[in-house]
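[1] okay, sequence plus prediction incoming.
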Amino acid sequence: MATWWIVTKKHWRIGLISVAAIMCVTAFWRYETNRMQENTAQSQPTEKRVIHMITSEVKGKSEDGKELEVYRFDPGTVPANDGELVELRIRGVNGKQHDFFIEGMDIKGTIYKNKETVVTFVAKEGIYRIICANHADAAHEGPMIGYIVVD
């Protein structure tokens, strides 16, 4: 009978230690989960910066009288702050259609004449080019490139 009590007492201690360990792990997990949720909530931008751009066209003549034209984004460079929520509004003024993408942001779209295209992103530090695929080089009245500078 005494042997049974010793084994039971031993198992009881192991069980108590196991329960204490599970409680510690659970408390730590809940603490870390709450801390990560608080950090995520704090890192989400609360205000957004609205940036307006347009598509424009510049015309001129070469020395031999040949007419030249080039498309561009105006303004050509726009600033943003790291971590800021940005709403980029691009209005088509010149050119029927401009298919664009922003390097490094996985953002693409189309700007149509007389319409506004809106893209939203959280700015990360760096310099990003917004490129019109229709006017990528001089042979296609380009290059039509703008810059988003994030500090």
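    In hand now; what should we look at? Numbering: from 1, shown residues only.

[2] only C-alpha atoms for contact and neighbour calcs from this point on.
    Fine.

[3] give the buried residues for the strand ranked longest in the chain.
    Identified as the longest strand of the chain according to DSSP state E is strand 48-61. Within strand 48-61, the residues that qualify as buried are Met53, Ile54, Thr55, Ser56, Glu57, counting by 16 or more other Cα atoms under 10 Å.

[4] stretch 130-146 too?
    Within stretch 130-146, the residues scored as buried using 16+ other Cα under 10 Å are 130-136, 141-146.

[5] show me what contacts Trp63?
    Quick fix: residue 63 reads Glu, not Trp. With contact taken as Cα atoms under 8 Å, 6 or more residues apart in numbering, Glu63 is in contact with no other residue.

[6] same check, this time on Thr55
    For Thr55, the residues meeting the contact criterion (Cα under 8 Å, 6+ apart) are Tyr71, Arg72, Phe73, Asp74, Ile90, Arg91, Gly92, Val93, Asn94, Gly95.

[7] mind checking which of those residues land in helices?
    In helices, judged by DSSP state H, none of the contacts of Thr55 are found.

[8] only the buried subset of those residues, as a PyMOL command please.
    To isolate in PyMOL the members of the contacts of Thr55 that are buried, counting by 16+ other Cα under 10 Å, one can use:
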select buried, resi 71+72+73+74+90+91+92+93+94
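
[9] this is the comparison structure:
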Amino acid sequence: MTKFVVVPKRYLQLAAAFLVMLLLMAAVWRLNSDKPASAPVTETQVFQFVTGEFETTDRAGKMLEAYQWSPGSIYVTKGTPVELQITGISGDRHPFEIEGLGIKGEVLKGKTTVVRFTPKEAGTYAIRCLTHADMRSGGPMVGYIFVH
């Protein structure tokens, strides 16, 4: 005697959808399995900075100035080449140093200074203008490079 099992159409549709989903997951896993978990970035990371200035007068009529790097902070990857393109917009000149990296330079108004380096250690490095170091000189003009 022959027995027949009747399977509702809805169950067949669910089984087919489940099978298709498993096949898609296997294909995605296969594509991603060829790549290392943290592939090294070899391209140079390029960042554009400008010098900025804020001016106002206090209630006594005294002129107040404040200078800044814009953007004020960037995030870079350890071991990957970095290029900073710093354009002087405000202020005649901004001699600077990047503390901890041994980098010094100067940005002149209307000119772009290019700084290249490859950070070896993770950490936070300050880019400080030596002219605008404190409140008396329109500072502190400081930006931060976060290396991870």
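    Done, it's in. All of these numbers come straight from a predicted model, not from anything done at the bench.

[10] which of the buried residues of stretch 130-146 of structure 1 fall in strands?
    Filtering the buried residues of stretch 130-146 of structure 1 for membership in strands, criterion DSSP E, returns Ile130, Ile131, Cys132, Ile145, Gly146.

[11] circling back: for the buried residues of stretch 130-146 of structure 1, could you give me CSV that also reports distance to Lys66 of structure 1?
    Conversion of the buried residues of stretch 130-146 of structure 1 to CSV gives the following (distance: Cα to Cα, whole Å):
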residue, distance to Lys66 of structure 1
Ile130, 29
Ile131, 26
Cys132, 24
Ala133, 24
Asn134, 22
His135, 19
Ala136, 21
Glu141, 14
Gly142, 16
Pro143, 19
Met144, 20
Ile145, 24
Gly146, 26
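
[12] from the contacts of Thr55 of structure 1, pick the one nearest Trp5 of structure 1.
    Ile90 (80.3 Å; Cα to Cα).

[13] Ala139 of structure 1 matches what in structure 2?
    In structure 2, the residue matched to Ala139 of structure 1 (TM-score structural alignment) is Arg136.

[14] how is that match assigned, secondary-structure-wise?
    Applying DSSP: H, G, I helix; E, B strand; the rest coil to Arg136 of structure 2 yields a three-state assignment of helix.

[15] over to Val41 of structure 2?
    Per three-state DSSP, the local secondary structure of Val41 of structure 2 is coil.

[16] state the distance from the closest residue to it other than its chain neighbours to Glu99 of structure 2.
    In space, and not counting its chain neighbours, Val41 of structure 2 is closest to Thr80: 6.3 Å by Cα to Cα, 6 or more residues apart in numbering. Counting by Cα to Cα, to the nearest Å, the gap between Thr80 of structure 2 and Glu99 of structure 2 amounts to 18 Å.

[17] how about the strands in structure 1?
    Listed in chain order, the strands of structure 1 (DSSP E) span residues 48-61, 67-74, 77-80, 85-92, 97-102, 107-112, 116-122, 126-132, 145-150.

[18] of all these, which one is nearest Ile22 of structure 1?
    Closest approach to Ile22 of structure 1 among the strands of structure 1 (Cα to Cα): strand 116-122, 39.2 Å.

[19] quick one: that closest one to structure 2 mean distance?
    Overlaying structure 2 shows strand 116-122 of structure 1 at a mean distance of 0.6 Å from the equivalent residues (mean Cα distance after the TM-score superposition for structure 1).

[20] where in structure 2 does that strand fall?
    The counterpart of strand 116-122 of structure 1 in structure 2, counting by TM-score structural alignment, spans residues 112-118.

[21] tell me the centre residue of structure 2?
    Against the mean C-alpha coordinate of structure 2, by Cα atoms, centre = their mean, the closest residue is Tyr75 at 3.6 Å.

[22] just give me the match in structure 1 for that residue.
    Residue correspondence to structure 1 (TM-score structural alignment): Tyr75 of structure 2 is matched to Pro79.

[23] understood, closing this out.
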